[in-house]
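Visitor: 3D, please:
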Amino acid sequence: MDQHEHPLEGGNVSVGVVRVAGTVRKRATDATPAVGDLLRHLEAAGFAGAPRFHGVDGRGRQILDYVDGPLADTLAPMSLQELARVGRLIRDLHDATSTYVPAGDAMWSVAIAPDREEIICHHDLAPWNLVCGEAGWVFIDWDGAGPGSRLWDLGYAAHGFVPLRAGGDPGVDGMRLRALVEGYGLAAPDRRQLPWLIERHVRGMHDLLLDGHRTGRQPWARLYAEGHADHWLGAADYIAAHLHLWREALAEDPEPEPDGANGR
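Guide: All right, here's what the predicted structure looks like:
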């Protein structure tokens, strides 16, 4: 078995990430024990959309399954059916984490404060973290996992997978958002609440990068310097400008009127 280290590229924070045979090795963080425990729970729960965690190596690095396949952001835009599949995968993830009880001393590294804390979320469900392999679709990069809400996590996913960004076509984007949400199986009250949480989470990402620029905190300062903040601000403004359209797109189909309701 090849035990040589092969650097892995891609993503915004990939320095020091290597492949060794069928595993990925990456720097451990203060959150690694909690994240590892979460991944073990997902494995035990039968959720196949996350890599398995194998502890740390002799150099103190995380050991995770290497997941073969292209990242979603390198492929053609998803079809409505594929968006529904992503929604279903996220729902399965949230259902699995809803039974997870973290240790009392668990440490997490959540970058943006969520609207509320009801489950443990991934917090970066995006095309650049979804491996679309022949054996299945798997979300990677769990270092930022932590407490949050279903809608907070799903709202962030909507930004990347629809995608919702400046210059989009609201009519087309509304249909694509609906496909994602229907795949998730979101209930009517949550459908009404989701659009403004999408905007809030996306704007929170811009504010995080801006704060990194002001304080020098990495990797946010570097990402700001590379121009990422402009994307997030434009996306937030686009989402905010069409909140009513997103709500209309997500509204459940009206009940058919009974015979005679219109005087006929």
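Visitor: C-alpha only now, for contacts and for neighbours.
Guide: OK.
Visitor: residues making contact with stretch 242-257?
Guide: Stretch 242-257 has contacts (Cα atoms under 8 Å, 6 or more residues apart in numbering) with 170, 171, 174, 175, 177, 178, 181, 188, 191, 192, 195, 196.
Visitor: before we go on, could you also do this sequence so I can check it against the first one:
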Amino acid sequence: MLTFVPGSVVWPDRFFLVEPAERLARVARLIREFHDAVQDWDTAAPGSRLWDVAYAMQGFVPLSAHPGRQRTDAGERLRIFADAYGLDEAERHQLVPLLGRRTRAMHDFLQDQTTLGKRCSPSAPLRQRVHCAGHVADSRPLIASPTPISAGAQSLNGSGLRRRAHRP
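Guide: From the prediction side, this is the model:
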């Protein structure tokens, strides 16, 4: 059962809600707890946890082509999210290629919905139209030139792949 919870959403213009980094980590932990209890959180359907994590990272880190949403600390925020969610080294390696694929999949889904006259059509509820238009506009440049995604994802590879050691 779904229940309305009053509050503000982060995307597209309230990223201050996941500042400082501990708030971003809290989001990752909440998603992990939900996964442990239910399995999936973004489409309420069976799916890969890493697929969900890739979508969450895109939205909460954020990974964006929009100049106002790009982060110079995206790599560090990806690590924070991955650490708080509890991704192991193998999962981090699997996640890197999913970041771009997940962006493409959502873009294509929303474009298809527009073509079919559903979700993004003028007759759709305002919330759906705003989400669709914003996501398509934000993801189109990422698909054409995935620099923000690949730059951030590089920090999950190599020396950035391993969890940060916690100091007592």
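Visitor: Mind checking the TM-score on these two?
Guide: Remark: TM-score between the superposed chains equals 0.74 [TM-score structural alignment, normalised by the length of structure 2]; 149 aligned residues with a Cα RMSD of 2.8 Å.
Visitor: rewinding a little: and the buried ones among the contacts of stretch 242-257 of structure 1, selectable in ChimeraX?
Guide: Here is the ChimeraX command that selects the buried residues among the contacts of stretch 242-257 of structure 1 (16 or more other Cα atoms under 10 Å):
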select :170,174,175,177,178,181,191,192,195,196
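Visitor: Name the residues that touch stretch 57-77 of structure 2?
Guide: With contact meaning Cα under 8 Å, 6+ apart, stretch 57-77 of structure 2 is reached by 10-11, 15, 18, 21, 24, 78, 81, 99, 103, 138-139, 141-142, 146, 148-149, 151-156.
Visitor: What are the buried residues along it?
Guide: Buried positions in stretch 57-77 of structure 2, judged by neighbour count with 16+ other Cα under 10 Å: 57-65, 69, 71, 74-77.
Visitor: got it, and stretch 35-55 of structure 2?
Guide: For stretch 35-55 of structure 2, the neighbour count (16+ other Cα under 10 Å) marks 39, 40, 41, 49, 50, 51, 52, 53, 54, 55 as buried.
Visitor: What's the match for residue 45 of structure 2 in structure 1?
Guide: Correspondence of residue 45 of structure 2 to structure 1, assessed by TM-score structural alignment: residue 146.
Visitor: That match against residue 152, yeah?
Guide: No: under the contact definition of Cα atoms under 8 Å, residue 146 of structure 1 does not touch residue 152, with a separation of 11.7 Å.
Visitor: shared neighbours of the two, anything?
Guide: Counting by Cα under 8 Å, 6+ apart, the common neighbours of residue 146 of structure 1 and residue 152 are residue 123.
Visitor: returning to that earlier point: in the buried residues of stretch 57-77 of structure 2, find the pair that's most separated.
Guide: 65 and 76 (17.6 Å; Cα to Cα).
Visitor: coming back round to it: now, among the contacts of stretch 242-257 of structure 1, which is nearest to residue 41 of structure 1?
Guide: Distance to residue 41 of structure 1 across the contacts of stretch 242-257 of structure 1 (Cα to Cα) is lowest for residue 181, with 25.4 Å.
Visitor: Contact partners for that closest one?
Guide: Contact analysis of residue 181 of structure 1 by Cα under 8 Å, 6+ apart lists 84, 87, 191, 250.
Visitor: in the biggest helix by length in structure 2, what's buried?
Guide: If you go by DSSP state H, structure 2 has its longest helix at helix 89-115. Residues 92-93, 95-96, 98-104, 106-107, 110-111, 114 are the ones in helix 89-115 of structure 2 that count as buried (16+ other Cα under 10 Å).
Visitor: So which elements touch the next helix or strand after that helix?
Guide: Following helix 89-115 of structure 2 in sequence order, the next helix or strand is helix 126-144 (DSSP states H and E). Judged by 3 or more Cα pairs under 8 Å, 6 or more residues apart in numbering; DSSP states H and E, the packing partners of helix 126-144 of structure 2 are helix 89-115.
Visitor: Tell me the residue in structure 2 aligned with residue 71 of structure 1.
Guide: Mapped onto structure 2 by TM-score structural alignment, residue 71 of structure 1 lines up with residue 9.
Visitor: for residue 162 of structure 1, that is, sorry about that
Guide: When structure 2 is aligned by TM-score structural alignment, residue 162 of structure 1 is paired with residue 61.
Visitor: repeat for residue 81 of structure 1
Guide: The equivalent of residue 81 of structure 1 in structure 2 is residue 22 (alignment by TM-score structural alignment).
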